[in-house]
Structures are given as C-alpha cells and as structure tokens.
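Engineer: The following block contains a protein sequence and its predicted model.
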Amino acid sequence: MLSKYICYTFLFASVLGIESLNAQSPRMKTEGIALGGLISKDTYLSPLNYGGKIIRYYNETNRLQSTLIGHKYFDAQLGSLENPAGNAKMYVLDARLQGAKQVPLYKGSLGTLYAGPGYDAGIGGLYNTRNGNNPATFHADASLALSFGYAYRLPWQACPILIRLSSQIDLLGVHWGQDYGESYYEMTYLSKSLDKKFNLTHWGNSYRQDIRINLDIPVYNRLIVNVMGGASFHNWTVREIENRRKAYFIGIGFTNYMKSIGGKQWLSNNNSIPF
C-alpha cells in the first residue's frame, strides 16, 4: 500500500513539473470542432463491439519557454454508438488533458523535430440502454507519457502553410474504476474503500496512443484556419474488465499567436519561433 501511494505522489509531482511553464513566453493556440467515428468495447456493459459517431471539441496550445516547447492539449467528446444488431445504443461522454515539455532534437531546413516527457489524464463514462442492472460505467486515469512533435512551414510566400504532427504514448499510470459486475451502490456504500479501486497501469495491461496532424492555413492577412485529422487508440484490462477503443476524426478551427512584450532580452532569446 505504501509503495502505491509513493507512486501516486511521484506521478503528481511529475505533472506539476511539466506544467511549470513561463506565462510570458510566445504562444500558439488552436481551437476547433471535430467529427469522427468510434469503435468501443467495454465488457462491464457488454461483450460486443459498439460503433458510431462522435463530436469533439479540441484546444491545443504550444508555448516557447527558452529552449523548450510546452505543449498542452484538451478535448471533450460526446458519442452515440450501436451494437452490431442495431437494437441497443451506448452513449459516450469523456474528456482528456495532455501536456508535455519537449526538447528540439532537430531544427533546420526540413522543419523542427522535438520530443520530451508528458502526462495524460482522462475522465468519463459510458451508458448502455440495454444493460438494466448496471447500465453505466465510470472511469478515470492518469499517466506519464512520452510526447513527440514535428513542425514544418511550407516555403510558399503566398500561403506559408504550417504542418504540425504530434503523437503521445502513455508509459506508466493509475486507473480508477469498479470491479466486474460491481454496482455503484456496492462500491460506495458496501465496500467503503474507494481508494482501493486504484490500479497501476503499464504496457502489460494498458496501451494508449494519440496521433494528430494539423494544417494551419493563413487566409490573406485576417486569420489562420486550422484543419486537423487524427486517431486515438486506448486498450486496457483492469479488474477483469476489458476496454477497447479506436477513434478517428477530422476537425476545423482557428489558430492564433500571442507574443509578450519583453524588451531587448525577449527579442534576443526568441528571434526564431519553431511553430
């Protein structure tokens, strides 16, 4: 039990370290709405694969801090899925927050490649219209992750489109959820041990990866349109419950830049922004 709490403390401290970004640094922010498809399986609710459509709000920020790049991504999605026979539905509602500090590995005429440690945290649930005894499930998780990024601006003076690729892979974390067949009444009122519902996750019982590609397209001198496409894969088996998710989506939004007023020191340290 002591080793488990030590691990939780280490994860929390790591997240705080990643989040300590300089508020006065130049920043690029992207917001948009995406549509896509989701295939999901949760054996707590049903042994079948459910498939359907999702709508997602996404918010991404890249911030330059000295030689590091602070990356943060948030999304919230709502989905409606059906079983193969089409006689039962499952509704999905969840949100995720990711962050990372990335070090440039290469910077040249071919673009900028960077990587670094990060975190990934999520919360959400599922509701099944056909499961009468336990129709809903709730989950929460947090992980340390490895983050990668690439940026390249096309050398077109008339339309200098910025291409951005990003990917994040979870390494080690914790997951909170109920046991197989356990109702929320049993979990909250009978067991009286919600802290025992935490489980360590690793590549042996959990795998999660997100992949995104962004095109930031300047429209004359008025705005920057963002076109985003991506996929996410999340598989885990905890407390005899198996969960599988595959999501694909494409979105459109807007990107804006913010630069602080810092005088001569800011100009000398930030004369070249890699995004």
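Structural biologist: Ah, there it is. Residues are numbered from 1 along each chain as shown.

Engineer: From now on I want contacts and neighbour counts done on CA atoms only, so please keep to that.
Structural biologist: Noted.

Engineer: how about residue 130, what does it touch?
Structural biologist: 88, 89 (CA atoms under 8 Å, 6 or more residues apart in numbering).

Engineer: what's the spacing between it and residue 264?
Structural biologist: 65 Å (CA to CA, to the nearest Å).

Engineer: Could you do residue 159 as well?
Structural biologist: Taken as CA to CA, the span from residue 159 to residue 264 is 30 Å.

Engineer: out of those two, which sits in the busier spot?
Structural biologist: Set side by side, residue 159 and residue 264 give different neighbour counts by other CA atoms under 10 Å, the larger being at residue 159 (13 against 8).

Engineer: in a helix, that's where that one is, yeah?
Structural biologist: No - assigned with DSSP: H, G, I helix; E, B strand; the rest coil, residue 159 falls outside any helix and is coil.

Engineer: Would you mind measuring from it to residue 220?
Structural biologist: Separation of residue 159 from residue 220 (CA to CA): 8 Å.

Engineer: repeat for residue 231
Structural biologist: Taking CA to CA as the measure, residue 231 falls 30 Å from residue 220.

Engineer: So between these two, which is more surrounded?
Structural biologist: Counted by other CA under 10 Å, residue 231 and residue 220 do not tie: residue 231 has more neighbours, with 18 against 9.

Engineer: Spell out the residue ranges of the strands in the chain.
Structural biologist: Per DSSP state E, the chain carries strands over the ranges 27-42, 50-65, 68-82, 89-108, 111-128, 136-153, 162-176, 198-201, 206-219, 223-238, 241-258.

Engineer: I'd like these as TSV, with distance to residue 14 appended.
Structural biologist: What follows is the strands of the chain, written out as TSV (distance: least, CA to CA, whole Å):
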stretch	distance to residue 14
strand 27-42	22
strand 50-65	18
strand 68-82	14
strand 89-108	10
strand 111-128	8
strand 136-153	8
strand 162-176	11
strand 198-201	16
strand 206-219	19
strand 223-238	22
strand 241-258	27
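
Engineer: A further structure is provided below for comparison with the first:
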Amino acid sequence: MKRIVSLLIITLYLSSSLAAQEDKGEQPWSVNEATLVGAGGYNIKDSYLSPLKYTGWGLRILNERMKMTRLANYNVSRQQFINLDLAFTRNPAETASSFAGFADYSLGYHYHFLPDPNLKILTGASLKGLFGFIYNTRNGNNPASAKAEIDLNLSAMAIYRLQLKEYPVTLRYQVEIPLSGVMFSPHFGQSYYEIFNLGNNDGVVLFSSLHNKFGIRNYLTADFPVGNFTIRAGYLNSYYNTDVNGIQSHIVSHSFLIGFVKEFVSFGGKKLKKTNSYNSAYY
C-alpha cells in the first residue's frame, strides 16, 4: 500500500512539473523594447590627434530590446542594444574643436536568478561591435582618427520592482566590462594613406584585453507609467581607455536619457487570437 501511495505521489509531482514547464513554454513571451534620447557631457582625448583632453557635450539615441529564449527552460534572455552618439568638444584654451561620432551594436544573453518575487538578477555575456571617428578641426595632415572594434563583454543586471504608494516603478542597473576582442589602431604618426594606399598595415589590427584596454558601461533606468504610456528615464556612464601602438585614447561620457517603452508579442494569426496574456522578460 505504501509503495502504491508513493508511486501515486511521484506520478502527480512529475505531471504537475511537466504541466508547469509546458505552460511556461506555451505562454507567449513579449518583447520589451525602449527607445531613448538624451544628452550629456563628454571628455575625449586621442593622442594620435592631440595630447590634450577635449571636453564638451553630446547627443545620444539608444534602442534596447529584451526577450526570453528557449535556452535553459526559458531562463535565459536575449538583449540587443543599438547606440548612436555624436559629440562636440573643445580644448582647454578653446582654440580648437573636435567632432566625434560612434555607432555600436551589442547582442547579449543573460541567465535569470529570482531570489525574490520583486527582484531579478541577470548574469551573462555580450558581443559588441563599434565603429566611430574623432575629427579635429585644427589638424592638417592627420585630422581624423577612426575607431573600430569587436569585444566580448561580461554583463550583469539587477531589476527591481517596487510600489511607491501603489505607484509601480521598475528600477534596473546594468554593468558591462569588455574582456577581450580585436581592434583597429594606426601606429603613432602613421597616416591612413600609408595603411590603405601603400599597404603598410602591419600591427594595425590587434588583440585587445585588460592589458591594453579598460572600459566599463554603467546603465541605470527607472520605468514608470504616465497615463497610457510607460516612460523610461535613465543615466548612462561610459568609460573607455586604450593604450596601443603608442596612442592613448580616453573617452568618457555621462548621458541623461528619456523615452518610451512598449511590450509586444511578435506573432499573429490564430495563435495570437487565442492569447489573453503573456510573460515579460523585463517586468
């Protein structure tokens, strides 16, 4: 009799576990997308162009998408960033100016830990590609410096939901640090004409890691409802420093951002019509 009862309990447990897993997979996952615009201060130095630090302001546009994947029984999310920023800076004496523009795309995967019903801890890695330039209006022979790189980043995130007198607010902090990658850099004093026209390109594509490059991106956001919309306000701090081929680069930015968030399910037809609810990777 005891054996029969034990087998019955085990059978019921396995059935409920399978049903829960099936519901988790069948319940659709939404895409959390946010587009933000912002402005802030920039501090830029590139010794290929000038030994001085140039400071000023810049504009930024940021698009982010997050969605759960099937990996590890729907415990891993995918995050995509598209970032565009443009900065205008001047030297300390205000006798010369420079323009800088950067575009980067990153794709990351994070495993979700749920230590509390209102708290998510995410850890993982991301692959990031960046292309940009710094143009100095004072230089004649070498007026511009190009930036191109691909990095493998370590990434971690904490998302916390709280109620402020029945007003819901979702806070998020994310940090990313480049671990290793490849980057492009001319040698000090070497012109781009030598590299691309004369073929003197030895050592301009090199391995980067913590020994010659350090960077960190801190991203803090708050989501809150305003009428029928969800607003996301954020602060992004980016620090970037390299020392390669006799050239030191230093790019620091502080951006304050604001924009809209939307959640949507990326399928249609009969499956969508039968769906009354969805799971969110973010909230």
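Structural biologist: Good, I have the coordinates. In this text, all values refer to a predicted model and were calculated from it rather than measured experimentally.

Engineer: Confirm residue 5 of the second structure sits in a helix?
Structural biologist: Yes - per three-state DSSP, residue 5 of the second structure lies within a helix segment.

Engineer: contacting residues for the counterpart of residue 179 of the first structure in the second structure?
Structural biologist: Under the alignment (TM-score structural alignment), residue 179 of the first structure maps onto residue 187 of the second structure. With contact taken as CA under 8 Å, 6+ apart, residue 187 of the second structure is in contact with 203, 204, 245, 246, 247.

Engineer: wait, the fourth one sits on residue 188?
Structural biologist: Yes - contact criterion CA atoms under 8 Å: residue 246 of the second structure and residue 188 qualify, at 5.4 Å.

Engineer: What sits closest to the residue nearest the centre of the second structure if chain neighbours are left out?
Structural biologist: By CA atoms, centre = their mean, the second structure has its centre lying nearest to residue 81, at 4.8 Å. Spatial nearest neighbour of residue 81 of the second structure, excluding adjacent residues (CA to CA, 6 or more residues apart in numbering): residue 64 at 4.7 Å.

Engineer: separation between the one you found and residue 228 of the second structure?
Structural biologist: Distance, residue 64 of the second structure to residue 228 of the second structure, by CA to CA: 20 Å.

Engineer: tell me the contacts of the aligned partner of residue 170 of the first structure in the second structure?
Structural biologist: Counting by TM-score structural alignment, residue 170 of the first structure corresponds to residue 178 in the second structure. Residues near residue 178 of the second structure by CA under 8 Å, 6+ apart: 151, 152, 153, 154, 209, 214, 215, 216.

Engineer: most neighbours, which of the residues you listed?
Structural biologist: The contacts of residue 178 of the second structure, ranked by neighbours (other CA under 10 Å): first place residue 153, 23 neighbours.

Engineer: Show me what that residue aligns to in the first structure.
Structural biologist: For residue 153 of the second structure, the residue aligned by TM-score structural alignment is residue 145.

Engineer: Could you find the counterpart of residue 93 of the second structure in the first structure?
Structural biologist: Residue 93 of the second structure maps onto residue 85 of the first structure when the alignment is built from TM-score structural alignment.

Engineer: picking that back up, count the neighbours of the residue nearest to residue 81 of the second structure for me.
Structural biologist: Residue 64 of the second structure has 16 nearby residues by other CA under 10 Å.

Engineer: swap in residue 172 of the second structure?
Structural biologist: Neighbours of residue 172 of the second structure using other CA under 10 Å come to 19.

Engineer: Can you verify my assumption that it contacts residue 159?
Structural biologist: Yes - if you go by CA under 8 Å, residue 172 of the second structure and residue 159 touch, sitting 4.4 Å apart.

Engineer: Contact partners for the nearest residue to residue 282 of the second structure once chain neighbours are set aside?
Structural biologist: Nearest residue to residue 282 of the second structure, sequence neighbours excluded (CA to CA, 6+ apart): residue 32, at 6.7 Å. Applying CA under 8 Å, 6+ apart to residue 32 of the second structure gives the contacts 64, 65, 66, 67, 261, 262, 263, 264, 280, 281, 282.

Engineer: So residue 25 of the second structure sits against residue 72, correct?
Structural biologist: No - judged on CA under 8 Å, residue 25 of the second structure makes no contact with residue 72 at a distance of 11.3 Å.

Engineer: Other residues contacting stretch 121-129 of the first structure?
Structural biologist: 45, 88-98, 135-143.

Engineer: so it aligns onto which residues of the second structure?
Structural biologist: Counting by TM-score structural alignment, stretch 121-129 of the first structure falls onto residues 129-137 of the second structure.

Engineer: Settle it for me: which of residue 25 and residue 72 of the second structure has more neighbours?
Structural biologist: residue 25 (15 against 10).

Engineer: Over to the more buried one. Which of the three states is it?
Structural biologist: Assigned by three-state DSSP, the conformation of residue 25 of the second structure is helix.

Engineer: quick revisit: in ChimeraX, select just the buried ones from the contacts of residue 187 of the second structure.
Structural biologist: Buried members of the contacts of residue 187 of the second structure, defined by 16 or more other CA atoms under 10 Å, are picked up in ChimeraX with:
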select :245,247
